[in-house]
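below are the sequence and a predicted model for it; my questions follow.
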Amino acid sequence: MTTTPSLSRTDWTLILSLALLTFVLGTSEFVIVGILPDIADGLSISIATAGTLVSAFAITFAIGTPLTMSFTSHLPKRKLMLTLTAAFIVFNLFSSLAPTYGILLVLRMMTAVVTGVLISLAMLVASESVPTGKRGIAVSFIFGGFTMANVFGVPLGTFIGQRTGWETTFLLTTTLGVIAFFAVYRVVPSQLTSVKTSIADQLRLLTNPRILIAFFIPAFGFGATYVVYTYLVPILKGVLGVPVAWISPILFAYGFISIFSNMAAGKIASHNPIGRLRFVFLIQALVLAALYVTTSNVTLGLINIALMSFMAILLTTSTQIYLIDLAEKFNPDAKGLASSLMPVASNVGIGMGSALGGLVYANAPVMTLALVAGAVALVTALLTAVSHQLDQR
């Protein structure tokens, strides 16, 4: 019986440095929501117009990341990561100086592409550098950087922006970017694989039915959560009757719980991840649908929301590794592109779930959101079951 080698000190240094990088990237991506009113006031635009900075980032991330990964697959990963981290620093610095909405919009779109590619490279570097049996732990820690960004980075950036101006928030992310640059410089090895192949060969991966099914697993998984999460504050206020003063602590608790979800995600990915995810999504469907009933009581509703947070990101690590493994099997030259698909799928799912939730919120009783979210999770469970069955064959 063979045992999986344990993670060495060098492995942990690499993992934690990449987690720091994703913390910085996540803070830059998500903090914009907290300072939208300040940007609107500062640039003399409406909040609705400022909101396009969020949607433009997500759209550019989804389209630009896989294309850029395809174009840069032949480049040495270490040099590419350092170059893109430097670009991230410059874009955030220029964002702090942006005199108009148009310039800030372009800078955010450029930052989106850099962010997407850096996330993908971090996942790929981790999966190549640590023992195979420990990839789940490594990738879950790197995803943990996003969790920490939501729990600590975003509140800090919002606090600073509201008191000293939105420009200072971008100076914060610029400074964090410099720290991340030196972390990447020190720990990312230079002897990583690079692939010389055509763009057409890379993009052919996206025509593979197995890859498409695997892509829509995290897309629908995130979508299920965001059908409800997008309207969580109205649910807390209007349905549960939670006092306004409680909203921020509840949202903080929601983010804090996701830390434990991220840890569990690494455990799920350690063995038969897709097989396990079939049941994870069934439980998620039950948890989301149960909100239809439990929100009639404040205590039960808050417990149910806590469970929703725990279930929300259990899929991340498993689907990230699964997409890379499928690429290794069907198109090894496109592993870089495959590593970008989970982050892209999450953004697609967030947009899809938010839009679906908006339709339901505008046309049906509020808690119909719970039933629709549960149905989306069931679709995800079905896709996972199909993918698992194909694996068995």
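Alright, I've got the coordinates.

CA only for contacts and neighbour counts going forward, please
Fine.

show me the helices in the stretch 251-393 of the chain, by range?
With helices called from DSSP state H, counting those that start in this stretch, the stretch 251-393 of the chain shows them at 273-294, 298-312, 316-330, 335-363, 368-392.

now do the stretch 51-200 of the chain
Applying DSSP H, counting those that start in this stretch to the stretch 51-200 of the chain gives helices spanning 77-97, 101-129, 135-148, 154-164, 166-187, 199-203.

burial of Thr10, as a residue count?
Look at Thr10: counted by other Cα atoms under 10 Å, it has 11 neighbours.

export the helices of the stretch 51-200 of the chain to JSON lines and tack on mean neighbour count and distance to Asp11?
Formatted as JSON lines, the helices of the stretch 51-200 of the chain follow (neighbours: other Cα atoms under 10 Å; distance: least, Cα to Cα, whole Å):
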{"stretch": "helix 77-97", "mean neighbour count": "20", "distance to Asp11": "16"}
{"stretch": "helix 101-129", "mean neighbour count": "22", "distance to Asp11": "8"}
{"stretch": "helix 135-148", "mean neighbour count": "26", "distance to Asp11": "9"}
{"stretch": "helix 154-164", "mean neighbour count": "19", "distance to Asp11": "28"}
{"stretch": "helix 166-187", "mean neighbour count": "20", "distance to Asp11": "9"}
{"stretch": "helix 199-203", "mean neighbour count": "16", "distance to Asp11": "29"}
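
putting a second one here so we can go through both:
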Amino acid sequence: MKKYAYTGALGFLAIITTEFGIIGILPQIAEHYQIGIDKAGYLLGGFALAIALTGPFMTLLLSGFDRKKVMMTAIFIFLLTGIVSSFSPPFWLLMLVRILPAFLQPVYIATALSVAVSQGNKRNENELMSIVFSGVAIAMVTTVPFATYIANIFSWEYSFIVQAIISIVALLAIHFVLPAMPVRAKKSYGSQLKILKKPMFIVSTLMNFFMIAAWFSTYSYFADYLNKAKDMDGTMVSYMLFVFGIIGVFANWTAGKLLNKNITHTTVFFLSGTIIVPILLHFSGGNTMATILVIVLWGFLYSPSFLNASTYMISSAPEAMEFANSLATSFGNLGVTLGTTVGGLIIVSKGVQFTPWITVLFGMLAFFMIGLRSRLEKKPA
């Protein structure tokens, strides 16, 4: 049933609002705590690193528990994070409560995807997955820019109040829509861990890692980049996040349809943005209208990146879907950590205007991995 996919998407909306809602307020947080923007970036990078290091283990550990309870527990912890963060605690505590929900984020995503596809058929599996992942795009068009907008009107703490409210709505939806979902037949750890020996899965994992690192080396500093490199104020940045998200909703829907036809071609098409967008950002210069047009393209090509990465990885190990997806989430977030860290180092040493060129570098590495997987697929078994 599609209602299960839409419920999963609502929880995803809460998760992404918490994880990426901070992007638009990083400059304000840096100013409040009197730290550099690269240090403030740890709030994003640390969250992603916690996911990367613990995601697969948590998914394996909780794979035998009732799926509804797992999803509710994950969203409840995200709710606590929003509440505590809204009181502007000391930076170390803000960092701690930011990291706590990260342990269950990949578990939620893997479980929500599994619940969604369990009610459909093989033919529309990718479409159901795209509905769940639409929570990412919807967050980019609604809650993430709205949280940034509210923060610019009042203060950054209000952004976390928005995050907490979304988590409450998601928690209620999961409670009332999903039935109890105990796991009938738990797969053995060994049967799931076998995919780690598959060369094609390893290469697919590296593609995911480099693709996400490519996008986030610039996107993590979206507000700072538009402010300093394109001379846009905080309100204009919130509008740009809104534009970014609107096109992203359409992009995820499009990607879901295209993935049903050809996974590799779809991934290559959207990955091309890691090369095209930085070049266009460079040539748009100080022309605001040109920059807005590039942001529209950026939003379209970037938004389905997590959906493409997960689908690409799962297609190389369909026999262990939940574990494969948790690894996709973990390595994607490891990519977020790498991209955010390298982007921060470039900002400190060279300036924020140079971050898009890091996107090109990581994007080329991702293309190389797609080429390598294609060669492996052509080899006789």
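Sure thing, it's come through. Values in this document were obtained by computation on a predicted structure and should not be read as measured data.

TM between them?
Superposed pair, TM-score by TM-score structural alignment, normalised by the length of the second structure: 0.82. Supporting alignment: 377 aligned residues with a Cα RMSD of 3.4 Å.

re the thing from before, any chance of the helices of the stretch 51-200 of the first structure in a markdown table, with distance to Arg9 of the first structure too?
As requested, these are exported to a markdown table (distance: least, Cα to Cα, whole Å):
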| stretch | distance to Arg9 of the first structure |
| --- | --- |
| helix 77-97 | 20 |
| helix 101-129 | 13 |
| helix 135-148 | 13 |
| helix 154-164 | 30 |
| helix 166-187 | 11 |
| helix 199-203 | 34 |
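
ok, which of those helices comes nearest Thr225 of the first structure?
Thr225 of the first structure sits nearest to helix 135-148 of all these, at 15.3 Å, using Cα to Cα.

give the other helices and strands that that closest one contacts.
Counting by 3 or more Cα pairs under 8 Å, 6 or more residues apart in numbering; DSSP states H and E, the packing neighbours recorded for helix 135-148 of the first structure are helix 9-30, helix 101-129, helix 244-268, helix 316-330.

how about JSON lines for those helices, with distance to Ile137 of the first structure added?
What follows is those, written out as JSON lines (distance: least, Cα to Cα, whole Å):
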{"stretch": "helix 9-30", "distance to Ile137 of the first structure": "9"}
{"stretch": "helix 101-129", "distance to Ile137 of the first structure": "10"}
{"stretch": "helix 244-268", "distance to Ile137 of the first structure": "5"}
{"stretch": "helix 316-330", "distance to Ile137 of the first structure": "8"}
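
got TSV for the helices of the stretch 251-393 of the first structure, with distance to Glu167 of the first structure and mean neighbour count too?
Compiled in TSV, the helices of the stretch 251-393 of the first structure are given as follows (distance: least, Cα to Cα, whole Å; neighbours: other Cα atoms under 10 Å):
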stretch	distance to Glu167 of the first structure	mean neighbour count
helix 273-294	38	21
helix 298-312	31	20
helix 316-330	32	22
helix 335-363	25	22
helix 368-392	36	21
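
Tyr231 of the first structure is nearest to which of those?
Nearest of these (Cα to Cα): helix 335-363, 7.6 Å.

nearest to the spatial middle of the second structure, which residue is it?
Centroid check for the second structure by Cα atoms, centre = their mean gives Phe306 as the closest residue, at 5.7 Å.

excluding chain neighbours, what is closest to whatever residue of the first structure lines up with that residue?
Using TM-score structural alignment, the partner of Phe306 of the second structure in the first structure is Thr316. Closest residue in space to Thr316 of the first structure, ignoring its immediate chain neighbours: Ala265 at 6.7 Å, by Cα to Cα, 6 or more residues apart in numbering.
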